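In: Okay, predicted coordinates and the sequence, questions at the end:
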Amino acid sequence: MSSIDSKSLRNTLGAFTTGVTVITTVDAEGRRFGVTANSFSSVSLDPPLVLWSQSTTSRSHPAFRDTGRFVVNILAVDQIAVSDRFARSGDDKFVGVDIDEGLDGLPIIRGAAAFLECRKVATYPGGDHVVFLGHVENMFRGERPPLAFRDGRYLTHLAHALAEV
């Protein structure tokens, strides 16, 4: 039994600024699924691996659990509405969202700062979440600045003055 208060832990973790992603996939029936996630990280450059995690109680969890592919869409600074849409439960979160089709018809969110098309290579239990490990098979990075998130709020990303030294 943990002595860590989950509300305090969430507040402490909020000090870590992250990017904002929407992870997308398609199930065996061709239905599209997407979820906002800031639990995304690079793992390895060789081989090219990334990870993200999802709550096992998420309505879209069975689709991500059972699929062999996913796309990590790294949202651009002006895509707050997209992030909010995919952070909520809903039947078709893609209504009104411009997408392109990637490998195996997976949805890529148009206008994202970047995207990575991945083949799922492993899943790991992580408490009330599952960690998905993906091998990057295709990617794109545009010139648009990314959306950031900290302390429950969206942020813009600016270069630090000392980074120029």
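Out: That came in fine, so what should we check first?
In: C-alpha only now, for contacts and for neighbours.
Out: Noted.
In: what's the neighbour count on residue 150?
Out: Residue 150 has 16 neighbours, counted by other C-alpha atoms under 10 Å.
In: can you check residue 111 too?
Out: 19.
In: Quick check: closest non-adjacent residue to it.
Out: residue 76 (7.0 Å; C-alpha to C-alpha, 6 or more residues apart in numbering).
In: neighbours around that neighbour, how many?
Out: 25.
In: Would you confirm that residue 8 belongs to a strand?
Out: No - counting by DSSP: H, G, I helix; E, B strand; the rest coil, residue 8 is not part of a strand but helix.
In: next up, a second structure to put side by side with the first:
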Amino acid sequence: MEPVLEADAASREIDPAAFKTVLGRFCSGVTVITALDDGEPVGFACQSFASLSIDPPLVSFFPAKTSSTWPKIRAAGRFCVNILADHQTDICRQLGRPGADKFAGIGWSESENGSPLLTGSMASIDCELHDEVDGGDHTIVIARVTGLNEHSEAAPLLFYRAAFGRLAHQ
């Protein structure tokens, strides 16, 4: 296979529907990023999350620039990444929708850094905002890890081809 020359790559347009279809073949876990805004919990569902560095301990995630929740979390400066278990599909859907009180009926306590820790999460990662980088229609958030907690041995909630899934076996 010959490498594509830069001029050729720039002249080709990628169909957005095809882009989503192909990248939808990549299975990912599901997280909820949470913080407190004037004492009230805020958060959003996020499947674009990754470990970035061990030294220093960094993670990354990618909120849409249209997100009304990310600016509130950014202002808090610290937040919690909740790794969802396979029984938390409804929580993911609820926190993935726009709305005033997305936390209605959702159990949570404060994590070590004071952010909402969702009841039933597999694990949580306390973080502080480290940096932000432009990422097209998303923001690339780089966060410094300040605390780690394992909560359960439950199976993870997975996202694949625009749907939630579960592991067939562990």
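Out: Cool, the structure landed. All values derive from a computational prediction rather than experimental measurement.
In: Overlay the chains and give the TM-score.
Out: TM-score of the superposed chains, computed with TM-score structural alignment, normalised by the length of structure 1, equals 0.90; 159 aligned residues with a C-alpha RMSD of 1.6 Å.
In: Hmm, the residue nearest to residue 111 of structure 1 is touching residue 149, no?
Out: No - shown here, residue 76 of structure 1 and residue 149 do not form a contact pair, counting by C-alpha atoms under 8 Å, at 11.8 Å.
In: Contacts only, for the most centrally placed residue in structure 1.
Out: In structure 1, the centroid-proximal residue (C-alpha atoms, centre = their mean) is residue 21; its distance is 3.4 Å. By C-alpha atoms under 8 Å, 6 or more residues apart in numbering, the contact set of residue 21 of structure 1 is 36, 37, 38, 40, 72, 73, 74, 75, 83.
In: possible to save those residues as CSV with neighbour count and secondary structure?
Out: Listed next are those as CSV, based on neighbours: other C-alpha atoms under 10 Å; DSSP: H, G, I helix; E, B strand; the rest coil:
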residue, neighbour count, secondary structure
36, 22, strand
37, 21, strand
38, 20, coil
40, 20, strand
72, 31, strand
73, 27, strand
74, 28, strand
75, 27, coil
83, 20, helix
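In: Looking at the residues you listed, point me to the pair that's furthest apart.
Out: 40 and 83 (14.2 Å; C-alpha to C-alpha).
In: And the strands in structure 2?
Out: 28-29, 31-37, 40-46, 49-53, 58-61, 78-83, 108-110, 116-118, 123-135, 138-150, 158-160, 163-165 (DSSP state E).
In: Pull the contacting residues for the counterpart of residue 3 of structure 1 in structure 2.
Out: By TM-score structural alignment, residue 3 of structure 1 lines up with residue 13 in structure 2. With contacts taken as C-alpha under 8 Å, 6+ apart, residue 13 of structure 2 has no neighbouring residues.
In: same thing with residue 93 of structure 2?
Out: residue 45.
In: For stretch 48-67 of structure 2, measure first residue to last.
Out: One end of stretch 48-67 of structure 2 to the other measures 14 Å (C-alpha to C-alpha, to the nearest Å).
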